[in-house]
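# Predicted model follows, preceded by the sequence.
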Amino acid sequence: MTNESTGRRIRGVRIAFSVVELLQREGTTGVTAIAEDLGHSKSTIHSHLQTLEDERIVVAEDDGYRLSLTFLAIARNVRDQIGNYDDIESEVTDLAAETGELVQFGIEEYEQVTYLCKASGEKAVETASRIGTRQPLHSTALGKTILAHRPEERRERIVGTIDLEERTEHTITDRDDFREGLETIADRGYGIDDEENIEGLRCIAAPVLNGSTVLGAISVSGPASRISDERLHDDLAERVQRAANVIELNTKFR
């Protein structure tokens, strides 16, 4: 992933966000553990934590610091900026109930796919994905499907610069092969992650479009032992594309 922005960077802001990210990941944590994890002095971390506490961003507990409930309001506000979120959530929930599998909706941010919504059917396998977490574009059905429907110039810029990391032995790491795969997705209307991001997990995704603009994608994931080729390309392809179409129509007439 590349960052083309230029200009001055504020070290203190980076440290503060590193502290927030660590508390998000680890939960309540003490000053010493945070300092050791981030590689800063205890005095530096303590100063940042006190400042964050003054701003009601973190809360001091007997055994350390935790994130404050301020983040609930922030998260809700960010979610509500997605104008069709209610429609997305409804279709994700319904599709999970229909298929019995894990259903997710993702959007592209910073040349990665970010999970916006998630629901689990009765047979769903649990993965490490959480709302707000990011995954690579090149190894996920959601990411590839979104990228395949980006304007050609932007798509080619991303394909030419992102790290095609080998997540499993099935991950496509050759750029020419990756480009061909994106063309296939654009032609047939859905993308597949065939154990490319997580060993043993297959996934299928369909784009949600607003005219020529791709808003995101919706996917169904399940164990390879249960997701046969026939089920993947017939039943699930039809269901995921239908769900995407419902979101598109509801968004259009909102």
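Sure thing, it's come through.

# drop to CA atoms for contacts and neighbour counts, all remaining ones
Fine.

# got the residue ranges for the helices in the chain?
Using DSSP state H, the helices of the chain run over 11-26, 31-38, 42-54, 70-80, 85-99, 141-148, 152-161, 175-188, 229-230, 237-252.

# buried stuff in the first one?
Taking 16 or more other Cα atoms under 10 Å as the basis for neighbour counts, the residues of helix 11-26 that come out buried are 15-16, 19-20, 22-23.

# other SSEs contacting that helix?
Here helix 11-26 touches helix 31-38, helix 42-54, strand 64-67, going by 3 or more Cα pairs under 8 Å, 6 or more residues apart in numbering; DSSP states H and E.

# okay, pairing it with this:
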Amino acid sequence: MERGAAGGETVGSDETLFAIAEQLRESDGAGVTELADRLGLAKSSVHKHLRTMVEHGYAVNRDGTYHVGLEFFRVGEYTRDRYEVYHAAKGPVDALAAETGEMVWLIVEENGRAMYLYGSRGDAEISLESIVGTWRHLHVNSGGKAILATLPETEIERILDRHGLPMRTENTVTDREELRAELAAVRERGYAVNRGEDVEGLHALGAPIRHDGVVHGALAVAGAARRFTRDDRETDLAEHLLTAVDDVEVNLAYQ
């Protein structure tokens, strides 16, 4: 047994398999020797794990170079489909992006981190596929902060103890007391603000989605900082954002 990131015991062979899968993703494919060198493992062990992954569809061997297999896609689609908020939010997310011309995201929390579950790009020329399915620390993300602000203090402390407050940009909040003050402001105005704390030059607003006393995630609207700081743009976007959140909550109520 080994100690995992959350402090509990984990199975060593499983840790190895997940490390291989993650390395295949990061490398966009790799051979046995490359994987063994990068992970500090014996080639025989890496090869056995890869052979098992290929057998079950989680890896594919293309002329000696292994890649992540489509079985991960099948499992991922199933996982996202399980979230009621995903189905409830798709329409409002697309509508908000069309109304504002900005990027709009559905963000959910799992194990103390934020994931982009769905998005619409508005007028932005970006690849949604490069962002949907990626993780963020809650404190660097407007949707993540909106979710954090709804949690009890004990849960916030547990998340911060586990994941910390790493810096993404020079604007990232890395002090707990400063974060607590910001979360209090989020609760007062109803939405969170991200001013270049995740990506330089990108601002965002995020608001929590609630239904039956449960926080199901958050919607976030994001765009270039120069637009968000123009006149009453933030106030206008906040109004549109909160209306879209209301629509999602209604959809959840009638699903």
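Nice, thanks for sending it over. Note that the structure is a prediction, hence the values are computed from the model and not measured.

# Pick out the most distant pair among the buried residues of helix 11-26 of the first structure.
The most widely separated members of the buried residues of helix 11-26 of the first structure, counting by Cα to Cα, are Ile15 and Leu23 (12.4 Å).

# Of the buried residues of helix 11-26 of the first structure, which is the nearest to Phe178 of the first structure?
Nearest to Phe178 of the first structure among these, counting by Cα to Cα, is Leu22 at 33.7 Å.

# Identify the residue of the second structure aligned to the closest one.
When the second structure is aligned by TM-score structural alignment, Leu22 of the first structure is paired with Gln23.

# any idea how far the residue lying closest to its match once chain neighbours are set aside lies from Asp198 of the second structure?
Excluding the flanking residues, the one nearest Gln23 of the second structure by Cα to Cα, 6 or more residues apart in numbering is Leu35, at 7.3 Å. According to Cα to Cα, to the nearest Å, Leu35 of the second structure and Asp198 of the second structure sit 30 Å apart.

# Over to Val108 of the second structure?
Applying Cα to Cα to Val108 of the second structure and Asp198 of the second structure gives a distance of 17 Å.

# So between the two, which is more surrounded?
More crowded of Val108 of the second structure and Asp198, by other Cα atoms under 10 Å: Val108, with 27 against 23.

# what residues are up against that one?
Neighbouring residues of Val108 of the second structure by Cα atoms under 8 Å, 6 or more residues apart in numbering: 114-117, 144, 216-218.

# Recalculate using a threshold of 10 Å.
83, 85-86, 114-118, 135, 138, 143-144, 147, 208-209, 215-219 (Cα atoms under 10 Å, 6 or more residues apart in numbering).

# ok, the residue nearest to Gln23 of the second structure - how many residues close by?
Neighbours around Leu35 of the second structure, by other Cα under 10 Å: 22.

# related to what we said a few turns ago, contacts only, for the match of Leu22 of the first structure.
17, 29-30, 34-35, 38-39, 67-68.

# ok, of those, which come out buried?
Buried among the contacts of Gln23 of the second structure by 16+ other Cα under 10 Å: 17, 29-30, 34-35, 67-68.

# I'd like these as TSV, with distance to Leu160 of the second structure appended.
Conversion of those to TSV gives the following (distance: Cα to Cα, whole Å):
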residue	distance to Leu160 of the second structure
Leu17	27
Gly29	33
Ala30	34
Glu34	35
Leu35	32
His67	34
Val68	31
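
# Looking for the alignment partner of Asp177 of the first structure in the second structure.
For Asp177 of the first structure, the residue aligned by TM-score structural alignment is Glu178.
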